[in-house]
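J.: Have a look; sequence and predicted model below, questions after that.
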Amino acid sequence: MSSKQQAVRARPSAGWALLGSELSVLFRRWRTWAMLAALAAIPVLIALAVRLSSRDPGPGQGPPFLDRVTQNGLFIALTATVVSIPLFLPLTISVVAGDAIAGEANLGTLRYLLAAPAGRIRLLAVKYAAAVAFCITAALTVVTAGMLIGVALFPVGPVTLLSGDTISVGESVLRLLLIAGYVSLSLAGLAAIGLFISTLTEVPVGAMAATAVLAVVAQILGALPQLDWLHPWLFTHHWVGFADLLRQPISWDAFAANALLQGGYIALFCTLAYGRFASKDVLS
């Protein structure tokens, strides 16, 4: 077999090896675990605040589902998810995605990665896949920590859905995992935006900050009724649209609309990222 044929065969395995290495580096960093610990602390703090309070929260007080926590601890996971979506989850995703390319350039390791038989498009694909893996991990962290602390501090039983139907604890856990998947999908669009911004600079802090600011600005624009025409195009538009997963039967319309919107952002900004990265002179 010629050396050229060997190189062609090695490419897929090289890509998987690069992805494995990227995931290993990402989840060995103290920064990554510190962010996940901070996310896990959100449901813990909510649960402790309700548990130690002298009175139960009334209907409409505090974040959504908070008034149901004392009756069923599984609602801690829902409350924590709603609380985390506007700021905390986007902030952690911005850190990971913004650091993807800019961090390597800042450390002087980017040119060495490109010298390997990975290629620029494969390197971008690996960096984005790692960011999506973190999106999934972050969403699962909030939901899992919420379920665990809810079970530990409050009674747990069948859950009454928004439609008025009651489902078992096992099915409730599956619904919560579906919500984690919905949130992960929502954050995947932001990760693509962060990846593109990361190709524009060699200063990772700048890319992280710009990505986080865009997430906040999009939510502010989405809250202005004067911009109703713009709302369906904002990547944050469906971020809290997982209420349909809490009905019987499940309505997948919001999930499909969110997937279509995020898919458009992923396709657009990954293409822009490649267009920028493919023509970029890498000196570090």
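T.: Cool, the structure landed. Numbering: from 1, shown residues only.
J.: use CA for all of it now, contacts and neighbours both
T.: Fine.
J.: My guess is residue 131 contacts residue 99. True?
T.: No: Residue 131 lies out of contact with residue 99 (CA atoms under 8 Å); the separation is 9.8 Å.
J.: So those two - more neighbours on which side?
T.: residue 131 (30 against 27; other CA atoms under 10 Å).
J.: Specify the local secondary structure of that one.
T.: helix (DSSP: H, G, I helix; E, B strand; the rest coil).
J.: What is the neighbour count of the residue nearest to it when sequence neighbours are not counted?
T.: Distance criterion CA to CA, 6 or more residues apart in numbering; nearest residue to residue 131, sequence neighbours excluded, is residue 97 at 5.8 Å. Other residues near residue 97 number 32, with proximity taken as other CA under 10 Å.
J.: what do you get for residue 252?
T.: Look at residue 252: counted by other CA under 10 Å, it has 12 neighbours.
J.: before we go on, here's another structure to hold up against the first:
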Amino acid sequence: MPRAPSPGTPGPRVPGLRLLGSELGVLFRRRRTWAMLLALAAIPVLIAVAVRLSSAVPPGRGPAFLDRISQNGLFAGVTAMLVAVPLFLPLTIGVVAGDTVAGEAGLGTLRYLLAAPAGRGRLLVVKFAGAVVFAVAAPFTVALVGAGIGAALFPVGPVTLLSGDSIGAAEALARLLLIAAYLAVSLVGLSAIGLFMSTLTDVPVGAMAATVVFAVVSQVADALPQLEWLHPWLFTHRWLDFADLLRQPIVWDSFAANALLQGGYLAVFGALAYARFTTKDVLS
């Protein structure tokens, strides 16, 4: 009969969790990862310092909420996220997601990873999970640094929402984090696209560039009125639709619609990545 494990014996290890822990460890030990997070953190710092050094910001000039930062420092985080969404966040996500598989192939380590009992499907899921973790860390970095530098340079108090209601600073900070969560969900679709691009090549720079270009093209198409019929299907279409989170009570319709849209891109490009990766000849 098999022996029962003694109380001090560690339980069986889960290969997928161990592989995910290793992936996250590699990702967040890279200087490139921290350089990108520091670059994102510099956005709210630059905005807040510029507002602090200026005499006044005319209403309606510059990004949304820019003229409110001097009245309430929490708006530095909101303004910074609005500035980061069109280019800076997609750029960093494109670098991380585009490097998932192609980076291992370029280094010649992919075949060694596949020699482990994890399997191609599990490895692909772990790589995507790593990209999603970064997609969560990126907007939260902008939001938290923005709130911190805003509180350091400007007064912080009750915030008047778009609905006209006023909420306290603590609840306003919670709304700021909700916007960061909304943007993290928005970047899931782009992460799936980057994962698929990464399975198509052994050159990570090519996959990174293709992912970023995909995001830029989607935003350009979303700005063209001639393509209005296509707009609801573009993964960038709802990136800035978080105004409902700044109302009282919160309306979750935009959050749910955005999550559904990104889930569709995840299903399609995740399936394409799986089909490509499970049939790919790995030579490096």
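T.: Here it is on my side, so go on. Computed from a predicted structure; not experimentally measured.
J.: Give me the TM-score for this pair.
T.: Remark: TM-score between the superposed chains equals 0.96 [TM-score structural alignment, normalised by the length of structure 1]; 276 aligned residues with a CA RMSD of 1.2 Å.
J.: so what's residue 98 of structure 2 up against?
T.: Contacts were defined as CA atoms under 8 Å, 6 or more residues apart in numbering; by that measure residue 98 of structure 2 touches 194, 195, 197, 198, 204, 205, 206, 207, 208, 209, 211.
J.: doesn't residue 107 make contact with the fifth one?
T.: In this case it means residue 204 of structure 2. No: Residue 204 of structure 2 is beyond contact range of residue 107, at 9.7 Å (criterion: CA under 8 Å).
J.: Neighbour count for the two, which is higher?
T.: residue 204 (26 against 12).
J.: so where do the strands sit in the stretch 51-200 of structure 1?
T.: Using DSSP state E, counting those that start in this stretch, the strands found in the stretch 51-200 of structure 1 span residues 159-160, 166-167.
J.: right, so these: which one is the most enclosed?
T.: strand 159-160 (a mean of 20; mean count of other CA atoms under 10 Å).
J.: ok, and what's touching that strand?
T.: Contacts for strand 159-160 of structure 1 (CA under 8 Å, 6+ apart): 72, 166, 167, 168, 169, 172.
J.: follow-up on the earlier one: same list (the contacts of residue 98 of structure 2) but as TSV, adding distance to residue 248 of structure 2.
T.: Shown next, in TSV, are the contacts of residue 98 of structure 2 (distance: CA to CA, whole Å):
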residue	distance to residue 248 of structure 2
194	36
195	38
197	41
198	42
204	45
205	44
206	45
207	42
208	40
209	40
211	36
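J.: what about residue 91 of structure 1, how many neighbours?
T.: 20.
J.: How about the contacts made by it?
T.: residue 212.
J.: where's it relative to residue 147 of structure 1, distance?
T.: Look at residue 91 of structure 1 and residue 147 of structure 1: by CA to CA, to the nearest Å, they are 23 Å apart.
J.: go on, residue 155 of structure 1?
T.: Residue 155 of structure 1 is 11 Å from residue 147 of structure 1, by CA to CA.
J.: Comparing the two, which shows the higher neighbour count?
T.: A side-by-side neighbour count of residue 155 of structure 1 and residue 147, using other CA under 10 Å, places residue 147 first with 23 against 13.
J.: need the contact list for that one.
T.: 73, 74, 75, 76, 77.
J.: Mind doing that once more with 6 Å?
T.: Residue 147 of structure 1 makes contact with 74, 77 under the criterion CA atoms under 6 Å, 6 or more residues apart in numbering.
J.: Likewise for residue 166 of structure 1?
T.: 159, 160.
J.: Now with 10 Å, please.
T.: Contacts here follow CA atoms under 10 Å, 6 or more residues apart in numbering; on that basis residue 166 of structure 1 touches 158, 159, 160, 172, 247, 248.
J.: For the residue lying closest to the first one once chain neighbours are set aside, grab the count of nearby residues.
T.: Here the nearest residue to residue 158 of structure 1 in space, its sequence neighbours aside, is residue 168; by CA to CA, 6+ apart that works out to 4.5 Å. Here the neighbour count serves as a burial measure; for residue 168 of structure 1 (other CA under 10 Å) it reads 11.
J.: Any figure for the gap between residue 168 of structure 1 and residue 217 of structure 1?
T.: Distance, residue 168 of structure 1 to residue 217 of structure 1, by CA to CA: 39 Å.
J.: Can you show me the helices along the stretch 51-200 of structure 1?
T.: Listed in chain order, the helices of the stretch 51-200 of structure 1 (DSSP state H, counting those that start in this stretch) span 75-84, 88-99, 102-107, 110-115, 120-153, 169-198.
J.: start and end residues in structure 2 for the second one, please.
T.: Matched against structure 2 by TM-score structural alignment, helix 88-99 of structure 1 falls on residues 88-99.
J.: what does the last one give?
T.: Aligned by TM-score structural alignment, helix 169-198 of structure 1 falls on residues 169-198 of structure 2.
J.: ok now that stretch, how far from the chain's centre?
T.: Stretch 169-198 of structure 2 has its C-alpha centroid displaced from the chain centroid by 5 Å (CA atoms, centre = their mean, to the nearest Å).
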